[in-house]
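Chemist: Predicted model and sequence follow; I will ask about them next.
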Amino acid sequence: MDDLCKSSMKFFADQQLCYADVLPPHEVRARIQVAVLNFLKILNSPDPAISNLPLINRKSSNSRVREGLFTEVSWLFLSHSFSKRSLMRANAAKAFIRVWKVMEMCFEILTEEKQVTQRELFYKLLCDSPDYFSSQLQVNRTIQDVVALLRCSRNSLGIMASSKGLVAGRILFQEPNQEVVDCSACGSSGYAISGDLKLLDSLIMKTDARYIIVVEKHAVFQRLAEDHVFNQIPSILLTAKGYPDIATRFLLHRMSGAFPDLPILALVDWNPAGLAILCTYKFGSIGMGLEAYRYACNVKWLGLRGDDLQLIPEQSLAPLKPRDLQIAKGLTSSVILQENYRDELALMMQSGKRAEIEALYFHGYDYLGKYIAKKIVQANYI
């Protein structure tokens, strides 16, 4: 399992960049078999021992930001630093066994040529190994351990993304051998993004839009779609209903590649969580650091911004919550936060306030479209 960057990443100077391969099922099964054989070999040696599992460290201390040489896209990556799962340490023993259990399950899934969601995998493991799996979070973290051990993508393991994302506006989608879907005719409910990354990769897409607008909140997305803002501002609307899932990020990345001249503009709440959501779309996440470059996009922060507070009545501003302070602390220590984002975050902390997009309804329920159009002109995206 090559720990250096291969030909697809040869344009980057930092050879410590670690990433997960997209592999066919037989190659993933081979990597699992090699891991098992190596483990058994050490157990059967003259000096038997239980070897640690060397995983790529997924902590912020091991994260860096990589900028493309020929694009404006930057992303988080993890360098070649290991963490370990040990059967000999009491606090890590169960986590060690969970890795093997998930690998065993993935081997079965790939052999049967199936795909499962993380939720389906959780219930299967809960029934088969209740002593080791008691929560979805344990399964999610263990999946990332397996990705870090085998250096293959989560989708390559047969684990399908659970999608909550929606698209509306001026784009046509066509799945193989299916009818064309006009997302401008899908109503306020939009086009539901599939969790099958292979299907998303095969979509034929056509658009006459001039912008892609990423909306943090489902309710705001519905308002914009219902008002047909995408006709007033020729655009594609996309939401993941909060923190973005992999499928939504994957489709956005695909659209950015298919339509490279379309600016991607983010409409998020003016609070630390909104900024964190924007950064996830833009740079990826540390937890998915081995795959972040597959989903990163050059997303611009349209609003809400600090200079928009003059549009919002004082009584609509709410005090920052403890969760906001926790997120702000993480963002402040992050390597991804560029200077103008730090300034916005500092203003949030200084004011002690948070503003939600819906506060703009003070000016009328049809004001959002006017606000977006004004911000596009001000930012010179026209």
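Modeler: Good, I have the coordinates.
Chemist: going forward, measure contacts between C-alpha atoms and count neighbours the same way
Modeler: Will do.
Chemist: can you give me the strands for the stretch 151-300 of the chain?
Modeler: With strands called from DSSP state E, counting those that start in this stretch, the stretch 151-300 of the chain shows them at 159-160, 166-169, 171-174, 180-182, 191-192, 204-207, 211-215, 235-239, 264-267, 299-303.
Chemist: of all these, which lies closest to residue 114?
Modeler: When these are ranked by proximity to residue 114, the top entry is strand 159-160, at 8.9 Å, counting by C-alpha to C-alpha.
Chemist: Centre of the chain to that closest one, how far?
Modeler: When C-alpha coordinates are averaged (C-alpha atoms, centre = their mean, to the nearest Å), strand 159-160 and its chain have centres 14 Å apart.
Chemist: likewise stretch 367-380?
Modeler: On the basis of C-alpha atoms, centre = their mean, the separation between the geometric centre of stretch 367-380 and that of its chain is 27 Å.
Chemist: Next up, identify which helix or strand residue 137 is on.
Modeler: For residue 137, the host element (DSSP states H and E) is helix 136-150.
Chemist: buried stuff in that helix?
Modeler: Buried residues in helix 136-150, counting neighbours by 16 or more other C-alpha atoms under 10 Å, are found at 136, 139, 142, 143, 144, 145, 146, 147, 148, 149, 150.
Chemist: and residue 44, how far is that from residue 339?
Modeler: Spatial separation of residue 44 from residue 339 under the definition C-alpha to C-alpha, to the nearest Å is 55 Å.
Chemist: put this beside the first:
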Amino acid sequence: MESSLSNQFVEIDKLRAQLLEKVEIMADCQHVEEVIGSQEVLTRIENVILGVVTSLSKNEAPVLVLHNRFSWANISFDSAIGLQLTSQSAVTTIRSDCPSSVTKFAHILKILSVIYKLVQSNSYATKRDIYYNNTQLFGSQRNVDCIVDDISCMLKVPRRTLHVLATCKGLISGDLCYLEEDSTRVDCHSSSIAVAVSSNVVGIKNILYIVSSAKFVLIVEKDATFQRLLDDDFCTKLSPCIMITGKGVPDVNSRLMVRKLWDTLHIPVFALVDADPHGIEIMCIYKYGSVSMSFEAHSLTVPSVMWLGLLPSDLRRLRVPEDALIPLTQRDESKLNSLLRRPYVTSQPDWQREMELMQRSKVKAEIQSLTTIAPDFLTSIYLPNKLRYGGWV
């Protein structure tokens, strides 16, 4: 295999050339993310508080207006960007005089005050720090996470500009070195130990400080599969590449990192996920974004992501043993039907055909099912052949 590496990835090299040709077109299709300075963030927070004070001075109950981030009715789709929150999206009113919303009203004001101090002092805190600063008030970490995103959407400010960081669960490995904002050098070349994805991806210094000769980026759905590829030294044995996993549903930092690599290196991005509705949805989050974070689509989505595997059609083609296939549950079928109704499916007819095949066969399979063919089938045969002959959709 090593002797033919120069000829192995002709399809990927062609694909990279096509991507480079499209970079300018894609840039024209997407709005450049507005650079918002600290003073502007402070001003926007002050305007929110001014509105609250003005209402109080008029003996009126203060209200806060939030975009409804969880409704498909507020979402539009652009194939060059992904899912976006529409400018005329429906809103939710958080009233200070309503028993059902007064607690959330208080949470928002408290977190706004925390953010104001962070931005003003040019310091940072994690969402976990904010929660543990007043656990009795916030009740749960999930409340804090949701409110920080609500504030980001309300102020029209990327969350990282609020100086609030999230603890990252993602891992990255492969042919990549970069500099953090504080000039710490991060080397991802280790063949045995992965590096945690940065909690401040935006702070990674660009272009000259991101060094890689990778041919492609491989998104891996599961940590177990990622570790298997790492143990098999996949990133160097086959071809220089970069692997990243969000350990299931990806956190924002993992998505930011994939987007950063795509923007900087202009190389193909492939997804390796289970042949089940959950895996497909995870892949769609990387490619098209999520409804709840659609207000940040421009910096989180990678519309060029390609589905490398595991494809439903692979199960029949490779004759995966019947005892390795799992019947779809009612919940799986519901999720699959939901995916087929998504606005982006019509722009991906090959994906649609694969999902319809799963719908008809009523079975799913994990990536690990390939070990029933041979223990090293994934790394020695499946992935090399897929990448060599263009077996992606």
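Modeler: Thanks, I have it. Quantities reported herein were computed from a predicted structural model and do not represent experimental measurements.
Chemist: What would you report as the TM-score here?
Modeler: After superposition, the two chains reach a TM-score (TM-score structural alignment, normalised by the length of structure 1) of 0.85; 356 aligned residues with a C-alpha RMSD of 2.6 Å.
Chemist: before we move on, the earlier item: please produce JSON lines containing the strands of the stretch 151-300 of structure 1, extended by mean neighbour count and distance to residue 223 of structure 1.
Modeler: Conversion of those to JSON lines gives the following (neighbours: other C-alpha atoms under 10 Å; distance: least, C-alpha to C-alpha, whole Å):
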{"stretch": "strand 159-160", "mean neighbour count": "23", "distance to residue 223 of structure 1": "30"}
{"stretch": "strand 166-169", "mean neighbour count": "27", "distance to residue 223 of structure 1": "11"}
{"stretch": "strand 171-174", "mean neighbour count": "18", "distance to residue 223 of structure 1": "18"}
{"stretch": "strand 180-182", "mean neighbour count": "15", "distance to residue 223 of structure 1": "19"}
{"stretch": "strand 191-192", "mean neighbour count": "18", "distance to residue 223 of structure 1": "15"}
{"stretch": "strand 204-207", "mean neighbour count": "15", "distance to residue 223 of structure 1": "21"}
{"stretch": "strand 211-215", "mean neighbour count": "24", "distance to residue 223 of structure 1": "11"}
{"stretch": "strand 235-239", "mean neighbour count": "28", "distance to residue 223 of structure 1": "11"}
{"stretch": "strand 264-267", "mean neighbour count": "24", "distance to residue 223 of structure 1": "13"}
{"stretch": "strand 299-303", "mean neighbour count": "20", "distance to residue 223 of structure 1": "16"}
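Chemist: With distance to residue 275 of structure 1 as new columns, can those strands be given to me in a markdown table?
Modeler: As requested, the strands of the stretch 151-300 of structure 1 are arranged in a markdown table below (distance: least, C-alpha to C-alpha, whole Å):
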| stretch | distance to residue 275 of structure 1 |
| --- | --- |
| strand 159-160 | 27 |
| strand 166-169 | 20 |
| strand 171-174 | 27 |
| strand 180-182 | 31 |
| strand 191-192 | 24 |
| strand 204-207 | 28 |
| strand 211-215 | 12 |
| strand 235-239 | 15 |
| strand 264-267 | 10 |
| strand 299-303 | 9 |
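Chemist: Which among those strands is found nearest to residue 247 of structure 1?
Modeler: For these, the distance to residue 247 of structure 1 is smallest for strand 159-160, at 8.8 Å, taking C-alpha to C-alpha.
Chemist: Which stretch of structure 2 lines up against the closest one?
Modeler: Strand 159-160 of structure 1 corresponds to residues 164-165 in structure 2, going by TM-score structural alignment.
Chemist: What lies in contact with that stretch?
Modeler: Contacts of stretch 164-165 of structure 2 with the rest of the structure, by C-alpha atoms under 8 Å, 6 or more residues apart in numbering, involve 115, 124, 125, 126, 127, 159, 199, 200.
Chemist: Quick one: residues contacting the residue nearest the centre of structure 2.
Modeler: Compute the mean C-alpha point of structure 2, and by C-alpha atoms, centre = their mean the closest residue is residue 255, 3.0 Å away. For residue 255 of structure 2, the contacting residues are 286, 300, 301, by C-alpha under 8 Å, 6+ apart.
Chemist: Would you check how far apart it and residue 85 of structure 2 are?
Modeler: To residue 85 of structure 2, residue 255 of structure 2 is 18 Å away according to C-alpha to C-alpha.
Chemist: repeat for residue 205 of structure 2
Modeler: Here residue 205 of structure 2 is placed at a distance of 29 Å from residue 85 of structure 2 (C-alpha to C-alpha).
Chemist: ditto for residue 123 of structure 2
Modeler: Here the criterion is C-alpha to C-alpha. By it, residue 123 of structure 2 lies 29 Å from residue 85 of structure 2.
Chemist: So which of those two has more stuff around it?
Modeler: Counting neighbours by other C-alpha atoms under 10 Å for residue 123 of structure 2 and for residue 85 shows that residue 85 has the greater number, 26 against 11.
Chemist: corresponding residue for the more buried one in structure 1?
Modeler: Pairing criterion TM-score structural alignment: the partner of residue 85 of structure 2 within structure 1 is identified as residue 78.
Chemist: Against residue 299 of structure 1, how distant is the closest residue to that match other than its chain neighbours?
Modeler: For residue 78 of structure 1, the nearest residue in space outside its immediate sequence neighbours is residue 63; the separation is 4.7 Å by C-alpha to C-alpha, 6 or more residues apart in numbering. When C-alpha to C-alpha is the yardstick, residue 63 of structure 1 and residue 299 of structure 1 sit 20 Å from each other.
Chemist: now swap in residue 357 of structure 1 and tell me
Modeler: The spacing between residue 357 of structure 1 and residue 299 of structure 1, counted by C-alpha to C-alpha, is 18 Å.
Chemist: likewise residue 19 of structure 1?
Modeler: Relative to residue 299 of structure 1, and taking C-alpha to C-alpha, residue 19 of structure 1 is found at 22 Å.
Chemist: now residue 65 of structure 1
Modeler: The spacing between residue 65 of structure 1 and residue 299 of structure 1, counted by C-alpha to C-alpha, is 15 Å.
Chemist: thinking again about what came up before, residue contacts, the match of residue 85 of structure 2?
Modeler: 17, 18, 19, 56, 57, 58, 62, 63, 64, 286, 289, 290.
Chemist: So what does the last one match up with in structure 2?
Modeler: For residue 290 of structure 1, the aligned residue in structure 2 is residue 295 (criterion: TM-score structural alignment).
Chemist: List the residues that contact its match.
Modeler: 84, 85, 153, 156.
Chemist: Tell me the spacing between the second one and residue 304 of structure 2.
Modeler: Same thing as residue 85 of structure 2. According to C-alpha to C-alpha, residue 85 of structure 2 and residue 304 of structure 2 sit 20 Å apart.
Chemist: And the first one, by the same measure?
Modeler: Look at residue 84 of structure 2 and residue 304 of structure 2: by C-alpha to C-alpha, they are 17 Å apart.
Chemist: Compare neighbour counts for those two and give me the winner.
Modeler: The neighbour comparison of residue 84 of structure 2 against residue 304 (other C-alpha under 10 Å) goes to residue 84, with 23 against 18.
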